[in-house]
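Enquirer: Let's see this in three dimensions:
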Amino acid sequence: MLFITPTDYKNYHKFATNSERKISNEGIKRFSKIILPKNSILVTCIGSDMGKVVMNNTEAITNQQINSIIPNPLKANNDFLYYSMVGIYPTLRLFGGDGTAVPILNKGDFENLTIALPPLKTQEKIAQILSSFDDKIVLLHKQNKTLESIAQTLFRHHFIENAKEDWEEKVITDLFEVKDGTHDSPKQKEFGKKLITSKHILKNKLDFDNAYFISKEDFEKINKRSKVEQGDILFSMIGTIGLTYLEQSNTINYAIKNIGLFKTSQNKKFMYFVYLWLNSTFGIKFIHENRGGSTQEYVTLNNLRSIVFNIPDDENFNLFNQQVKPMFDKIYHNSQQIQNLESLRDIILKKIFE
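Expert: Okay, here's the model as predicted:
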């Protein structure tokens, strides 16, 4: 059975489909009274991610950092209630920002929240409209996952299963530069350019919503050291290490902090190869062998600069790129479509619930 904590939310869209930790059969018996039925509404109630909302699509148990709602089917539609909670996110954050260092929404305040409940038929119609957006978004995410899995299979075929002993070894810095973001902490501003850190690297996207603004001066200063360009790869070096993001956009309005930057834009022949290498068994082994830290794991810039590749002949390499490029183009197109659908859904949400 799923044991859901706020840490799991980074992997969710609308539904909690999995969790890093599970409850054993013995635990299920012990905590049977707090098992949440399918389609409960789960709201994080502490920390920087406070106010995030998901539904569980199977029975689950959560830790104490999550407040849960079990809808009464005679009064509330599950999906409508989910979107209602998503729609009052600013209110949830307001309740949690009572001057404490760590935002927290206590159970008493949560239980006293009020939402407007139209007749059930109206709830169902509203939920159906909003769910149609999320259904399409989930479908596109699944398609991206499949495309990347196929690309990873092709990577293994070309560079692992059919590797040759006479391939040339190359240190990564012989192919392009490897840098990292600023180590400073620029002051937060009300507007400006976004500062991206490791925690903002998600699957096929960057979490701009939870990143803060910095001044134009700080933005330009950071970019003198580590400017991100189309075709570069970002790599999380601190905390949850090994998260990757391939920047395929030609409009880049952010700076980076404590993030590894593979400048594959300088040698785009290696763009897909390096991205897939980092997400392959090679990359997993590299992280395992080079990570340091106890309370917070990290890899160093020197570690990243020490990576060695076995490089095949140009014919094999070019064939690989021809095969995977359409997949990455489609992933990027899907990701753009996801962003557009999310924006349109959020506009409708605001009109309904604000």
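
Enquirer: okay, CA-based contacts and neighbour counts for the rest of this
Expert: Noted.

Enquirer: now the helices for the protein?
Expert: Counting by DSSP state H, the chain has helices at residues 25-30, 78-87, 89-96, 107-111, 120-156, 216-226, 271-278, 281-290, 301-305, 314-353.

Enquirer: and the longest one, what other elements does it pack with?
Expert: Counting contacts by 3 or more C-alpha pairs under 8 Å, 6 or more residues apart in numbering; DSSP states H and E, helix 314-353 is packed against helix 78-87, helix 120-156, helix 271-278.

Enquirer: redo that, cut-off 6 Å
Expert: Helix 314-353 sits against helix 120-156, with contacts defined as 3 or more C-alpha pairs under 6 Å, 6 or more residues apart in numbering; DSSP states H and E.

Enquirer: buried set for the helix it packs on?
Expert: Neighbour counts over helix 120-156 (16 or more other C-alpha atoms under 10 Å) mark 123-124, 126-127, 130-131, 133-134, 137, 140-141, 144, 147-148, 151-152, 154-156 as buried.

Enquirer: Now stretch 243-257: buried residues?
Expert: Buried residues in stretch 243-257 (16+ other C-alpha under 10 Å): 243-248, 254-257.

Enquirer: And the furthest pair within the residues you listed?
Expert: Q248 and K257 (19.4 Å; C-alpha to C-alpha).

Enquirer: Highest mean neighbour count out of the helices of the chain?
Expert: Neighbour counts averaged per stretch over these are highest for helix 78-87, at a mean of 22; criterion: mean count of other C-alpha atoms under 10 Å.

Enquirer: Identify all contacting residues around that one.
Expert: 123, 127, 349, 353 (C-alpha atoms under 6 Å, 6 or more residues apart in numbering).

Enquirer: please give me the structure for this one as well, since I'd like to look at both together:
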Amino acid sequence: MNSFTTRKIGTLGRVVTGKTPSTANDDYFGGPYPFITIPDLDGRVVIDSSARTLSQTGAGAIKSSLLPAGSVMMSCIATVGKCGITARTSFTNQQINSVIPNEDVDAQFLYYAFREIGHVLERSGGGGSVYTNVSKSRFSDIELLVPPLPEQRAIAATLGALDDKIELNRKMNATLEAMARALFRDWFVDFGPTRAKMEARAPYLSPDLWSLFPNRLDAEGKPEGWEVRSVYDFANVVYGAPFASKQFNTDSAGIPLIRIRDLATHEPGVWTEEVHPKGHLIEPGDIVVGMDGEFRLHVWKGAPAWLNQRVCHFEPRPGVPTAFLAEALIEPLAFFERGKVGTTVIHLGKGDIDTFRLLHPGTELLSAFGEIARSLIDATVKNATESRTLAQTRDLLLPRLMSGELRVADINSEEAEHA
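Expert: This is a model prediction of the structure:
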């Protein structure tokens, strides 16, 4: 702890508050420069892509807020404490303050320091606190404990190793999910094997699989013998219960609760000790869908949790693989959402789900697809579970390392003793 000094953020580098170029000028957008907003600060340490980008013209319009690679960002308006490091020349909007670090400051160390103070600011942001919005001057005056550069790098390397594995798992999951989606699309959307048979092309699947596909399409354009059936031939739909919000807590007391806002992160934000008579427990690998706003389907990868109201679970019927049902539901949900464009608030109800129709290829093909895809989906759940454990370890180490209570040398010594 003796080597740590107290320094204001403004002394650690140049502080930059982002800007937004005029949205009335289409020429400013779409180009090589990431334009980072709060949703892009999604848990990645290094932000190498963003939903929106700027053109050369747009970058020139706000050149004073240019951030080189290695700049450290933190959201400071409305949502406080989301952080990231720029991967290349980038820009942010005005809700984000950034630091271009001095030579004696390690960017990754500063990222973790921002994460720790972000938690503090976020907690103090409730109840009308001034920290709900952190201005550039207030941000610059925040004090941090900063060790010498070698210790900064050691801390960053220790925490970074955990985040590197989490990011690797995220990329692996994206690849595995893309593989399952590509297989589903070829078999059940594009009808690749059937079309190949019609065109007398060589088989590209094993003989036992190839024989399961029809030889031609019917008058409706689907493989002969395949049927369009009600969604209820594929799944039971279970709706979440109206748990009392007054009994919610953030102290991990009871069982976590899945709300719509938790679906994207697979991390429940509240717990409850209430045992609702209509409570339904979701397990890792279950299909869950939010029923308000955007109807994105998620294969739940978080811990077991109660299902809150306005979230539903599509529970596969016997013989229907989870991976098949998850892929098959994407288009009906998207079709319903497209039909609601222009509505102020869009809701998905039971009456809407009643209209869903899915293509049934027969039990043998369902089983064959399930055999292949099950291992892919199971691996994504396993990777997500490992990442959750790694994140918990990181979050336990973070405040202790940043305060100097725990030194990297102590961790290494403990690991050596248990080797």
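
Enquirer: between the contacts of helix 78-87 of structure 1, which is closest to V171 of structure 1?
Expert: L349 (50.1 Å).

Enquirer: ok, the closest one - contacts?
Expert: L349 of structure 1 makes contact with G87, according to C-alpha under 6 Å, 6+ apart.

Enquirer: correct me, but L234 of structure 1 touches T244?
Expert: Yes. Counting by C-alpha atoms under 6 Å, L234 of structure 1 touches T244, with 5.5 Å between them.

Enquirer: Next one: the most centrally placed residue in structure 1 from S32 of structure 1, what distance?
Expert: In structure 1, the centroid-proximal residue (C-alpha atoms, centre = their mean) is L202; its distance is 2.2 Å. Distance of L202 of structure 1 to S32 of structure 1, given as C-alpha to C-alpha, to the nearest Å: 34 Å.

Enquirer: F155 of structure 1 now?
Expert: In terms of C-alpha to C-alpha, F155 of structure 1 sits 45 Å off from S32 of structure 1.

Enquirer: Just to confirm, what residue in structure 1 is aligned with K63 of structure 2?
Expert: With TM-score structural alignment defining the correspondence, K63 of structure 2 maps onto S32 in structure 1.

Enquirer: ok, its match - how many residues close by?
Expert: Neighbour count for S32 of structure 1, taken as other C-alpha atoms under 10 Å: 11.

Enquirer: Distance check, it against I23 of structure 1.
Expert: Here the distance between S32 of structure 1 and I23 of structure 1 works out to 11 Å (C-alpha to C-alpha).

Enquirer: With D232 of structure 1 instead?
Expert: 40 Å.

Enquirer: quick one: which of those two has more around it?
Expert: A count of neighbours by other C-alpha under 10 Å puts D232 above the other of D232 of structure 1 and I23, at 23 against 15.

Enquirer: Which residue in structure 2 aligns with the more buried one?
Expert: Counting by TM-score structural alignment, the partner of D232 of structure 1 is D286.

Enquirer: need the contact list for its match.
Expert: Shown in contact with D286 of structure 2 (C-alpha under 6 Å, 6+ apart): 299-300.

Enquirer: V299 of structure 1 corresponds to which position in structure 2?
Expert: V299 of structure 1 maps onto L348 in structure 2, by TM-score structural alignment.

Enquirer: Tell me who's in contact with the closest residue to that match other than its chain neighbours.
Expert: By the measure of C-alpha to C-alpha, 6 or more residues apart in numbering, the closest residue to L348 of structure 2 outside its immediate chain neighbours is M291, 4.7 Å from it. The contact partners of M291 of structure 2, by C-alpha under 6 Å, 6+ apart, come to 310-311, 347-348.

Enquirer: Next step: the residues you listed restricted to strands.
Expert: Counting by DSSP state E, the members of the contacts of M291 of structure 2 that fall within strands are V311.

Enquirer: lining up the contacts of M291 of structure 2 with structure 1, which overlap?
Expert: Of the contacts of M291 of structure 2, the contacts whose aligned counterparts also meet in structure 1 (both residues aligned by TM-score structural alignment, their matches' C-alpha atoms under 6 Å) are 311, 347-348.

Enquirer: Which one of the residues you listed is nearest to F336 of structure 2?
Expert: Nearest member of those to F336 of structure 2, counting by C-alpha to C-alpha, is L348, at 8.3 Å.

Enquirer: how near is the closest one to R310 of structure 2?
Expert: Counting by C-alpha to C-alpha, the gap from L348 of structure 2 to R310 of structure 2 is 8 Å.

Enquirer: Neighbour count for the two, which is higher?
Expert: The residue with more neighbours, out of L348 of structure 2 and R310, is L348; 21 against 18, by other C-alpha under 10 Å.

Enquirer: Can you name the residues in contact with stretch 44-53 of structure 1?
Expert: Stretch 44-53 of structure 1 is contacted from outside by 42-43, 65-66, 89, 92, 102-105, using C-alpha under 6 Å, 6+ apart.

Enquirer: and which of the buried residues of stretch 243-257 of structure 1 is nearest to D218 of structure 1?
Expert: Among those, A255 lies closest to D218 of structure 1 (C-alpha to C-alpha), at 8.9 Å.

Enquirer: Quick one: map I88 of structure 1 onto structure 2.
Expert: Here I88 of structure 1 is matched to I117 in structure 2, going by TM-score structural alignment.

Enquirer: which non-adjacent residue is nearest its match?
Expert: Nearest residue to I117 of structure 2 in three dimensions, chain neighbours excluded: G81, at 7.4 Å (C-alpha to C-alpha, 6+ apart).

Enquirer: Just give me the match in structure 1 for that neighbour.
Expert: For G81 of structure 2, the aligned position in structure 1 is G51, judged by TM-score structural alignment.
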